[in-house]
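Participant: Dropping a prediction and its sequence here:
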Amino acid sequence: MSTLAETVSDSVVITRRNLIKVKRVPDLIVFATLSPIMFVVLFRYVFGGAINLPPGITYAEFLLPGIFAQTVVFGSTITGASIADDLQKGLIDRFRSLPMSRSAVLIGRTVADLGLNLISIVVMAVTGLLVGWRINSSVVEAIGGFVILLVFAYAISWLMAMVGLLVRTPEVVNNASFIVIFPITFVANTFVPLESFPAVLRGFAEWNPVSTVTQAARELFGNIPAGMPEPDAWSLQNPVLYTLLWAVAILAVFVPLSVRAYLRTASR
């Protein structure tokens, strides 16, 4: 049984290894950042003029928090694909032969992917500023907006780690993730107001954690105009709390399940 200090030390080594891999394969960074830039530009200039918003807010200010939320959720799928790739290439078997903490492989992977999500957010923020997005809140609140996005992304990374350990091929992980995540990020308030949704979809969207992390980011960035009616659902009235509850629940379930699945997989 590894001590906490050993687990932290081993996790740092694995995180560094994964970040060095990104440095040596710059395609990962290029494609991880091109996609959100494309979404920002397309939605801002192609769909922005067709979407009605309350007075006092531009579509760029409405859009960017939604793009942030969608990107960090999709970015977290890298965790599952990378773990499946390491399994397929036999790298996990090499880790098994080393005197290291068993959970360090998963911790190092998820922390490294959190770093990739941070890079994507920075690139999107710069792009957003260029197309008209503005932060209308304090520095502390703005930092809180980015933190809530990254906390939610980190939780999703552990969920995807479980998927990668079960599926074990990166192609299937990517396809399965897209089928699930794509509708979840669109049946939300990411790109259009919920008032335009049919009743059934609106009920789902109001309790969808992607909607609440988007709402939380909008509030913390000051991208909700004064005088706008308060949402009906408790989840959207308390988006920061609801999002954190989801993140804690996901971590509480999938951290131990993923570590257990890793140990079973590595012992085969």
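Facilitator: Received the coordinates, thanks.

Participant: going forward, measure contacts and count neighbours with C-alpha atoms only.
Facilitator: Will do.

Participant: all helices for the stretch 101-250 of the chain, in order.
Facilitator: For the stretch 101-250 of the chain, applying DSSP state H, counting those that start in this stretch gives helices covering 104-130, 139-167, 170-186, 199-207, 209-221, 234-237, 239-266.

Participant: Deepest in the core, which of those is it.
Facilitator: Among the helices of the stretch 101-250 of the chain, ranked by average contacts under mean count of other Cα atoms under 10 Å, first place goes to helix 209-221 (a mean of 27).

Participant: Helix 199-207 and that one, what's the angle between them?
Facilitator: 60 degrees (axes from the mean of the first three to the mean of the last three Cα atoms, to 10 degrees).

Participant: Which strands and helices lie in contact with helix 209-221?
Facilitator: Here helix 209-221 touches helix 59-75, helix 139-167, helix 170-186, helix 234-237, helix 239-266, going by 3 or more Cα pairs under 8 Å, 6 or more residues apart in numbering; DSSP states H and E.

Participant: Let's see that with 7 Å instead.
Facilitator: helix 59-75, helix 139-167, helix 234-237, helix 239-266 (3 or more Cα pairs under 7 Å, 6 or more residues apart in numbering; DSSP states H and E).

Participant: In addition, the following structure is provided for comparison:
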Amino acid sequence: MDRAALAPVIARTPLARLRWAAADGWTVTLRGLTHWVREPGTLIGSLAFPVMMVLMFGYFFGGAMQVPGGGNYREFLVPGMFVMTMVFGMGETVTAVAADKNRGVTSRFRTMPMAPSAVVVGRAVTDMLSSLLALAVLFATGLAIGWDAHGTLGETTLAVGLLLLLRFALVWAGIYLGLLMKGPEGITMVQTLEFPIGFLTSAFVAPSTMPGWLGTIAEWNPLSSTVLAVRELFGNPGFGGDSWIAQHALLMAVVWPVILCAVFFPLSVRRFRNLTS
């Protein structure tokens, strides 16, 4: 048998290479979706955790919380939990990427006749689909406990778009960090840091209730801009503020993720290309 006839045909034209990359990226995405079916516990756990957070903060602590300008604390909380769910997803990205790298799966992919972008693109698509599912579950939970989106359909759609834009940026941060990790200790450190980074925002309490210097840090946390922007778009209480960053939350909810993408996307691509093991 002629071995040349069995060799894969490498795309040459830009359009053919794009189709090749899309097909290979979708194949890797299907691999991730297959893991959901074969290991549903991981997916269920990732969906249940933010729901439990909403219920705990909404019912255990909600009665003691004061919303700036008045209003229902659960309506204040739920948009913040949307953002926190996007943040928690980064830990899942880091874990999945690091596991593939450390088990040699990524190196195996790199020896195969597939588009170089397929591995990272497939991971990104899988995680974005996971985030859409998590948002749907959290939306249903919010509606069940009394939260509602009071804005127009366009404003609600824009709010969801901002949440997914933030998640997209965090996907690339997670891919890069996952490619750096060499052991479970590093993964645990990243997952642990999600909590102080996420809590040092306006997601759970208003920065005005914090000491001055800490409130300023919380306001300038990139996550806070998305929190404030989606609260405003959903028509929920607590989106106001006197500082420049609070007054321009909608703008910065776009700028911060774009900056994160500009930093971590090229770092992820370069790190993937330079992997030696």
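Facilitator: Arrived safely. Keep in mind the model is a prediction, meaning the values are calculated, not measured.

Participant: that older thread, how about the helices of the stretch 101-250 of structure 1, which one is nearest Gly80 of structure 1?
Facilitator: Each of the helices of the stretch 101-250 of structure 1 has some distance to Gly80 of structure 1 by Cα to Cα; the shortest is helix 139-167, at 4.0 Å.

Participant: on average, how far is that closest one from the matching bit in structure 2?
Facilitator: When structure 2 is overlaid, helix 139-167 of structure 1 sits 0.9 Å from its aligned residues on average, using mean Cα distance after the TM-score superposition for structure 1.

Participant: Onto which residues of structure 2 does that helix map?
Facilitator: The alignment of helix 139-167 of structure 1 onto structure 2 (TM-score structural alignment) spans residues 153-181.

Participant: go on, stretch 245-252 of structure 1?
Facilitator: Using TM-score structural alignment, stretch 245-252 of structure 1 pairs with 255-262 in structure 2.

Participant: which one of the helices of the stretch 101-250 of structure 1 lies closest to Gln70 of structure 1?
Facilitator: Ranking the helices of the stretch 101-250 of structure 1 by proximity to Gln70 of structure 1 (Cα to Cα) places helix 170-186 first, at 5.8 Å.

Participant: can you put the helices of the stretch 101-250 of structure 1 in CSV and add distance to Gln88 of structure 1?
Facilitator: Shown next, in CSV, are those (distance: least, Cα to Cα, whole Å):
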stretch, distance to Gln88 of structure 1
helix 104-130, 15
helix 139-167, 10
helix 170-186, 9
helix 199-207, 37
helix 209-221, 31
helix 234-237, 40
helix 239-266, 12
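
Participant: Figure out which of those is closest to Ile92 of structure 1.
Facilitator: Per Cα to Cα, nearest to Ile92 of structure 1 of the helices of the stretch 101-250 of structure 1: helix 239-266, 6.7 Å.

Participant: now that closest one against helix 104-130, angle please.
Facilitator: Calculated by the same axes, to 10 degrees, helix 239-266 of structure 1 forms an angle of 140 degrees with helix 104-130.

Participant: Now do helix 239-266 of structure 1 against helix 139-167, angle only.
Facilitator: Relative orientation of helix 239-266 of structure 1 and helix 139-167, computed by the same axes, to 10 degrees: 30 degrees.

Participant: Show me how far helix 239-266 of structure 1 is from its chain's centre.
Facilitator: Mean-position distance between helix 239-266 of structure 1 and its chain equals 14 Å (Cα atoms, centre = their mean, to the nearest Å).

Participant: follow-up on the earlier one: would you mind putting the helices and strands packed on helix 209-221 of structure 1 into CSV with distance to Arg218 of structure 1 alongside?
Facilitator: CSV is the format used below for these (distance: least, Cα to Cα, whole Å):
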stretch, distance to Arg218 of structure 1
helix 59-75, 6
helix 139-167, 8
helix 234-237, 11
helix 239-266, 10
